[in-house]
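A.B. asks: sequence first, then the predicted structure, then my questions.
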Amino acid sequence: MSHLFRPFVGFLLLPVLLAACRPDQIEHIKDGKKIATTLENMAVKRILPVDLLRATRWAGDSLTRHADRELRLVLAEKLQAGGVAAALPYCRPETFASIDTLERVLQATAQRRSARPRNAANQAALTPADLQPDTTRRVARLSGEVFTYQRPIALTDALCLLCHGEVGKDISPTDYALIKKEYPSDQATGYHLGEAMGVWQVTLQRTGVAEFYTMKTRKIVKPRKPLF
């Protein structure tokens, strides 16, 4: 075959080769995107110190918000069933079973502290800066293995005034007598809606924080919706 004829033959074969590689004839791997995402999630990721602090805030928010929601639900149920007498023993969300479970998952310990506590064991010397609006978060790394989280506890539910409002106005004398009987050194009255009553303080282990960061940043493949 002459040298002049060879390029001509190649030119004729080019459309045939391109047709053989049409996109609609390419065989795609089934669930390829899902497999790729799974492999990416399984890959060991480097977690930076700033990532751990961010995860500490996420974990602290998750734990304390869950505790606040559980407390509101329980208190509403108990107050409706038997008033302050029935609700008083349950105003301790840090002792709820669901919170204990979440603490174990996060390797954390949560406590509520106040300068004017109901329970003297929760007494803490707090500054005005500690009691800024609920958007305030304080996270820190105390050591290579220990992180801390703190945020204010604001009185945002009018139901709480039945135990923590003004005596004689929000709290009846009978209910206040019950409170003083259970907590003789009680200081947790006289609050108003929107006022900060204390703080959540959470201590977390590095392994729990790192695992929470991994879970939060893990990609999730959303199932495709059928076309018809």
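C.D. replies: Alright, I've got the coordinates.
A.B. asks: C-alpha from now on. contacts and neighbour counts both.
C.D. replies: Will do.
A.B. asks: residue ranges of the helices in this protein, please?
C.D. replies: 5-20, 32-42, 49-87, 97-106, 161-164, 173-182, 206-217 (DSSP state H).
A.B. asks: quick one: list the elements packing against the last one.
C.D. replies: Just to be clear, that refers to helix 206-217. helix 49-87, helix 97-106 (3 or more Cα pairs under 8 Å, 6 or more residues apart in numbering; DSSP states H and E).
A.B. asks: got a markdown table for the helices of the chain, with distance to Ala129 too?
C.D. replies: Listed next are these as a markdown table, based on distance: least, Cα to Cα, whole Å:
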| stretch | distance to Ala129 |
| --- | --- |
| helix 5-20 | 70 |
| helix 32-42 | 40 |
| helix 49-87 | 18 |
| helix 97-106 | 27 |
| helix 161-164 | 22 |
| helix 173-182 | 29 |
| helix 206-217 | 26 |
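A.B. asks: this is the other structure I want to compare:
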Amino acid sequence: MIKKVFILFSLIILVACDNSFSEKEQQKYISKGKEIAEASFNELSSQLMSQMKEGGPAQAVPFCKENATVILGELSNKYDATIKRSSDLLRSCKIEPTERELEIIYRYQKLISEEKELEPIVEIDLDNKKHFYAPIKIKANCLVCHGKLNETLSVQTDSIIKSIYPFDIATGYSEGDLRGVWSITFNK
């Protein structure tokens, strides 16, 4: 009798704590996550390119430091989600990756080394929060500030970056490299 009650209780716990997506929900969150990541990239990129055209890296780098988080905050409000860019190679110590974000980054790096496709990941955590992760790959215009010194990153731009981000290690990339991940947590 006690064994049957224990088994029944265990089944109830498993069903009540089911943190999985149906196929339909998974596709919904992948689609929404892609939309948010693309809108976020486009907004950040367009504003940074505007700053680059107006004043080059001397204007764009401080603008990025002061405004990227604000821009993502505004988009977070618009999409009712928390939008974050995360990387294992940081420019600012204020945006350190979570343990889970690092696991996702390392998973993507492994897939790259195996020459496999990088697909978005959606999951539900123990608090029933829904998360979306997608790779951020370096584009050609990103190399001005994230490229290789004396190739796509000038000494002058590197000096500007180092004066604003003294502990920067977010350089040395080539076009197509994995820069990090979009980490989006949906509020509902």
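C.D. replies: Received it, and whenever you're ready, just let me know what you need. These numbers were taken from a predicted model, which means no experiment stands behind them.
A.B. asks: out of the helices of the first structure, the one nearest Pro117 of the first structure is which?
C.D. replies: Nearest to Pro117 of the first structure, of all the helices of the first structure, is helix 161-164, at 10.3 Å by Cα to Cα.
A.B. asks: any idea how far the closest one is from the chain center?
C.D. replies: Chain-centre distance of helix 161-164 of the first structure: 27 Å, with Cα atoms, centre = their mean, to the nearest Å.
A.B. asks: pick out the residue closest to the middle of the first structure.
C.D. replies: Centroid check for the first structure by Cα atoms, centre = their mean gives Ser62 as the closest residue, at 1.6 Å.
A.B. asks: in the second structure, what residue corresponds to it?
C.D. replies: Aligning on TM-score structural alignment places Ser62 of the first structure opposite Glu35 in the second structure.
A.B. asks: how about Asn119 of the first structure?
C.D. replies: Here Asn119 of the first structure is matched to Ser92 in the second structure, going by TM-score structural alignment.
A.B. asks: ok, now which ones touch its match?
C.D. replies: Counting by Cα atoms under 8 Å, 6 or more residues apart in numbering, Ser92 of the second structure makes contact with Tyr165, Phe167, Asp168.
A.B. asks: list the residues that contact the last one.
C.D. replies: Spelled out, that is Asp168 of the second structure. Leu90, Arg91, Ser92, Ile161, Lys162.
A.B. asks: then Ala120 of the first structure?
C.D. replies: Counted by Cα under 8 Å, 6+ apart, Ala120 of the first structure has contacts Ser185, Asp186.
A.B. asks: what of the one 4 residues further on?
C.D. replies: With Cα under 8 Å, 6+ apart as the criterion, the residues that contact Ala124 of the first structure are Arg113, Ser114, Ala115.
A.B. asks: nearest to Ala134 of the second structure, of the contacts of Asp168 of the second structure?
C.D. replies: For these, the minimum distance to Ala134 of the second structure (Cα to Cα) is 17.5 Å, reached by Leu90.
A.B. asks: touching, that closest one and Ile169? I think so.
C.D. replies: Yes: here Leu90 of the second structure reaches Ile169: they are 5.6 Å apart, a contact under Cα atoms under 8 Å.
A.B. asks: and those two? which has more neighbours close in?
C.D. replies: Taking other Cα atoms under 10 Å, Leu90 of the second structure and Ile169 do not tie; Leu90 has more neighbours (19 against 14).
A.B. asks: quick one: the more buried one from Cys145 of the second structure, how far?
C.D. replies: Relative to Cys145 of the second structure, Leu90 of the second structure is positioned 13 Å away (Cα to Cα, to the nearest Å).
A.B. asks: how about Glu151 of the second structure?
C.D. replies: According to Cα to Cα, Glu151 of the second structure and Cys145 of the second structure sit 11 Å apart.
A.B. asks: ok so, going back, please indicate which of the contacts of Ala124 of the first structure are buried?
C.D. replies: Buried residues within those, defined by neighbour count using 16 or more other Cα atoms under 10 Å: Arg113, Ser114, Ala115.
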